[in-house]
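**Student:** only geometry, no sequence info:
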């Protein structure tokens, strides 16, 4: 898989994902790897065997969302002050929108979070619905969170003496707070007090360390010294690939959340006397925003935003809809689910969404938008601070406007951070890169349709019951679901096409001086950059400025497209 092309192009019989069309024989593009047969090895987890009987109100369960922040007035003032001086640098390293998005206040909807987490499958890092798989991808983290997919890894070391001197000054400032009698900890408000408006030569680095500690890799109260190297690199205009690390943390927390409620549902309600508290340190608000962007039936009225505002501003202080049954709404959302919500904002979100599909001859001087989109399409390992998670976009190809075939199992490259990072930024072997039209509606192969029917079919008539219940509650017409199919009552039997039961993640030594308890360790900590010839990292460093010769090599494809379902951008 390391040296395979990202895509496969072939003629095949294609169907609408809703199953309401006749097969059409046409040229289609697919994300690899693709299964040779729909009879893939089973894995020991039924995606529909979740906590369907779990009621959070019956359990003393409390989740701490460390990454779900409400902006402090002091922080907002600091952002405004430093934006005047450092906006150019923030844009250069791809974090401007992520920093500005910290001004948003996202109102939490617990019912929605419980409902969507019950659909999570940790074997595939996808949500499994009756109408198909979907997940939070690098594209979502980049568009909604504003985090870059390109750059050096988060475990990068400091390269020269000047950088190390800045780190020493940051560590000294942190130690001075720790030694104070009244506090004894490097709390963020105290940290901001010693830098805001004081004219410190390391104020920018201190600001970025605060941002990283509060919003990106959050600790509840502390500024984390392990994030100082990242802050120092960013302050000097060196891009860091924050998106894969952020997505890894979200995947990890989704798995922890799901495991917690599934394990609790195995015991009688009320058997726990004391509250069970779980801490989720990732920017978990992105999960709720992901649902709002894609499920029209769960989407409240978004805010109008100005041109140039981060897309997250659409949800600032927006109140969630009151939904009687979130699980049922999610299961019956075949007609409501938006596979590509961001193409409506092609002029805002910065991703590469062409009006016409194109083929681009691959070479090292791809611009960063094109290269970012390519990385979003490719199976890889996501290197985080606490774990390495598998990234499987080939299972959700329609989220990128790519046709869907039966996904194959994927081997892991997660023995160490270095190996995983080398997998993430491995060379691209495609001779041409395909970019679908933003108007194109992707389909599924006929064999994928058969495979999915096997997945959701069974004697309990699962999907049919969902459709009937939803229709009885609404007069709105809906298209038929993929299988009109049925959920299997066997919680051990597993559908074909899902990967073997491999290790989901790799836990590392805790190297953050953040005051938390040590965790079980599997590998030693290390800090090393991984560079190799013709890698994605090197592609970025040799990025072109957009010459006319380059754009002349972009080949438009001539195939019919439809703009019927495209909504206008909100200005």
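**Tutor:** Great, that's in hand. For clarity, every value in this text was computed on a predicted model and none was experimentally measured.
**Student:** switch to C-alpha atoms for all contacts and neighbour counts from now on
**Tutor:** Fine.
**Student:** run the chain-centre distance for the longest helix seen in the chain.
**Tutor:** Among the segments of the chain that qualify as a helix by DSSP state H, the longest is helix 242-264. In terms of C-alpha atoms, centre = their mean, to the nearest Å, the centre of helix 242-264 is set 11 Å apart from its chain centre.
**Student:** for the very next helix or strand once past that helix, buried residues please.
**Tutor:** Toward the C-terminus, helix 242-264 is succeeded by strand 276-280 as the next helix or strand (DSSP states H and E). Buried residues in strand 276-280, counted by 16 or more other C-alpha atoms under 10 Å: residue 280.
**Student:** if we can go back for a sec, now the longest helix of the chain and strand 276-280, what's the angle there?
**Tutor:** With axes from the mean of the first three to the mean of the last three C-alpha atoms, to 10 degrees applied, the angle from helix 242-264 to strand 276-280 works out at 160 degrees.
**Student:** give me the contacts around helix 242-264.
**Tutor:** Helix 242-264 is touched from outside by 50-51, 54, 117-118, 120-122, 125, 136-138, 141-142, 147-150, 153-154, 216-217, 280-284, 382-389, 505, with contacts defined as C-alpha atoms under 8 Å, 6 or more residues apart in numbering.
**Student:** which of the residues you listed fall in strands?
**Tutor:** Judged by DSSP state E, strands contain the following of the contacts of helix 242-264: 120, 121, 280, 382, 383, 388, 389.
**Student:** all helices of the stretch 51-200 of the chain, in order?
**Tutor:** Along the stretch 51-200 of the chain, counting by DSSP state H, counting those that start in this stretch, helices occupy 73-92, 96-100, 110-117, 138-145, 161-178, 188-193.
**Student:** just how off-centre is the last one within its chain?
**Tutor:** In other words, helix 188-193. That offset, for helix 188-193, works out to 30 Å (C-alpha atoms, centre = their mean).
**Student:** now stretch 47-66
**Tutor:** 22 Å.
**Student:** do the same with stretch 197-211
**Tutor:** Counting by C-alpha atoms, centre = their mean, stretch 197-211 comes out at 29 Å from the chain centroid.
**Student:** okay, one more to line up with it:
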């Protein structure tokens, strides 16, 4: 009998394993353990849930642009509106501005996991905000060019000159904070109505200022609150070219990035497009959403526009983060709407809410300036009407991507630095995740066993007291989650 086949290739030094190179798990691609012992959620010590479990957790301060800055968008001059709409922001302008529910955002962030870019919900599995959500809810384009950045260093005089060249006015020195401009400065400028005989140059300047408010105050707000980066001026300079960029993918990258940072136990404040997350949660979790009048005719509104309708019941914003935490913990399998955008609803939406459908289910890097975050629809296939199996491993950090920021790399050409990821984005048409259609949203038994063995089912202890509206209440979510953990295979 012949022996086993042997590899006759001559081995050399490249075949030797470096003694200092840590072994990596084939499941999560992280060092320190092997596949049979993979925890999947390997950032436990850094996640804020530990402090919540111990009763020492403090709610995040969720920053967002004040409502007063959005008031001018309600009765917008049509001459200005046409440029904003043509730039690709028609849908979000139509959806309007609502108050962000800080307590709901806190409860959702507690369930977010940086390791997988998903919310880990008890009983049912993983769920997340996808490219489909950002296009359907806000009408932002996704299937176009990535939003990159060539970061330039400027002194104060150069910054003021740039603002004058693009926006048409000279800001006061105290309105500038390094490379950021106070939105107050823009709103003061916009408080002067556009003259009836305004030139096209002035109309475009006004449109640019309104877009800056949308970018810095809503889509890409950070913890700086009411400041907008001067890096956006390179984009608003050419209004006609703005629609060529994937504002939807950039917004989603920003949301993922902000939630990854906010989920850390050290986080105190956060900012980002949390109104998008709020809409996502309202669409899918009926027990935490407000009651509004039916939005019978969508017309040219994106799906998110329906939440601006008149409230008819109890305003959920009067609830606390503890209340939302309990509601999420007690969710049953049938209380989460995996596919809120039915075929009938999608058919009635305007075309601009569906243009990127071919990449809704694509596994891609989401690109926004220096940020690279990963869109992993294979982990939430039920959101696309597909059967959910045990997902493939994912490394969302990829060599330290979550540690990148602008302040540490002044003057860097991020488009060149991320050219490899941009290449993956440019091949997005071939990145769709295949799936098997299903009529049930229950995942496979293998998935449930994998999920229950690798997730954190309980955030609060089984016996916990808390105060709400002056009354002492006993939490039940911890008891429920411990019971689920005990009964799970």
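**Tutor:** Sure, I can see it. Keep in mind the model is a prediction, meaning the values are calculated, not measured.
**Student:** what's the TM-score here?
**Tutor:** With the length set by TM-score structural alignment, normalised by the length of the second structure, the two chains reach a TM-score of 0.66; 395 aligned residues with a C-alpha RMSD of 4.5 Å.
**Student:** now the helices of the stretch 51-200 of the first structure in a markdown table, with distance to residue 242 of the first structure and mean neighbour count?
**Tutor:** Listed next are those as a markdown table, based on distance: least, C-alpha to C-alpha, whole Å; neighbours: other C-alpha atoms under 10 Å:
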| stretch | distance to residue 242 of the first structure | mean neighbour count |
| --- | --- | --- |
| helix 73-92 | 13 | 14 |
| helix 96-100 | 10 | 21 |
| helix 110-117 | 24 | 18 |
| helix 138-145 | 9 | 25 |
| helix 161-178 | 20 | 15 |
| helix 188-193 | 21 | 16 |
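**Student:** next one: the closest residue to residue 39 of the second structure other than its chain neighbours from residue 233 of the second structure, what distance?
**Tutor:** Distances taken as C-alpha to C-alpha, 6 or more residues apart in numbering place residue 454 nearest to residue 39 of the second structure, at 5.6 Å, with adjacent residues excluded. Residue 454 of the second structure sits 45 Å away from residue 233 of the second structure, going by C-alpha to C-alpha, to the nearest Å.
**Student:** from the ones in strands among the contacts of helix 242-264 of the first structure, which is closest to residue 67 of the first structure?
**Tutor:** Nearest to residue 67 of the first structure out of those is residue 280 (C-alpha to C-alpha; 7.5 Å).
**Student:** ok, the closest one touching residue 66?
**Tutor:** Yes - the pair residue 280 of the first structure / residue 66 is scored as a contact, 6.1 Å apart, by C-alpha atoms under 8 Å.
**Student:** follow-up on the earlier one: JSON lines for the helices of the stretch 51-200 of the first structure, including distance to residue 449 of the first structure?
**Tutor:** JSON lines is the format used below for the helices of the stretch 51-200 of the first structure (distance: least, C-alpha to C-alpha, whole Å):
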{"stretch": "helix 73-92", "distance to residue 449 of the first structure": "43"}
{"stretch": "helix 96-100", "distance to residue 449 of the first structure": "38"}
{"stretch": "helix 110-117", "distance to residue 449 of the first structure": "24"}
{"stretch": "helix 138-145", "distance to residue 449 of the first structure": "26"}
{"stretch": "helix 161-178", "distance to residue 449 of the first structure": "55"}
{"stretch": "helix 188-193", "distance to residue 449 of the first structure": "52"}
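**Student:** between these, which one is nearest to residue 232 of the first structure?
**Tutor:** Closest of the helices of the stretch 51-200 of the first structure to residue 232 of the first structure is helix 161-178, at 6.7 Å (criterion: C-alpha to C-alpha).
**Student:** so how far is residue 464 of the second structure from the most centrally placed residue in the second structure?
**Tutor:** Centrality entry for the second structure: nearest residue to the mean C-alpha point is residue 255, 2.4 Å, by C-alpha atoms, centre = their mean. Separation of residue 255 of the second structure from residue 464 of the second structure (C-alpha to C-alpha) stands at 31 Å.
**Student:** same question, residue 341 of the second structure
**Tutor:** 37 Å.
**Student:** quick one: which of those two has more around it?
**Tutor:** Higher neighbour count among residue 341 of the second structure and residue 464: residue 341, with 20 against 16, using other C-alpha atoms under 10 Å.
**Student:** now do the SS call for the more buried one.
**Tutor:** coil (DSSP: H, G, I helix; E, B strand; the rest coil).
**Student:** what segments of the stretch 351-489 of the second structure are strands?
**Tutor:** Using DSSP state E, counting those that start in this stretch, the strands found in the stretch 351-489 of the second structure span residues 364-368, 371-375, 464-468, 471-475.
**Student:** so residue 274 of the second structure makes contact with residue 99?
**Tutor:** No - using C-alpha under 8 Å, residue 274 of the second structure is not in contact with residue 99; the gap is 10.1 Å.
**Student:** higher neighbour count, those two?
**Tutor:** residue 274 (26 against 12).
**Student:** show the contacting residues for the corresponding residue of the first structure for that one.
**Tutor:** Aligning on TM-score structural alignment places residue 274 of the second structure opposite residue 284 in the first structure. Residue 284 of the first structure makes contacts with 65, 67, 68, 250, 253, as judged by C-alpha under 8 Å, 6+ apart.
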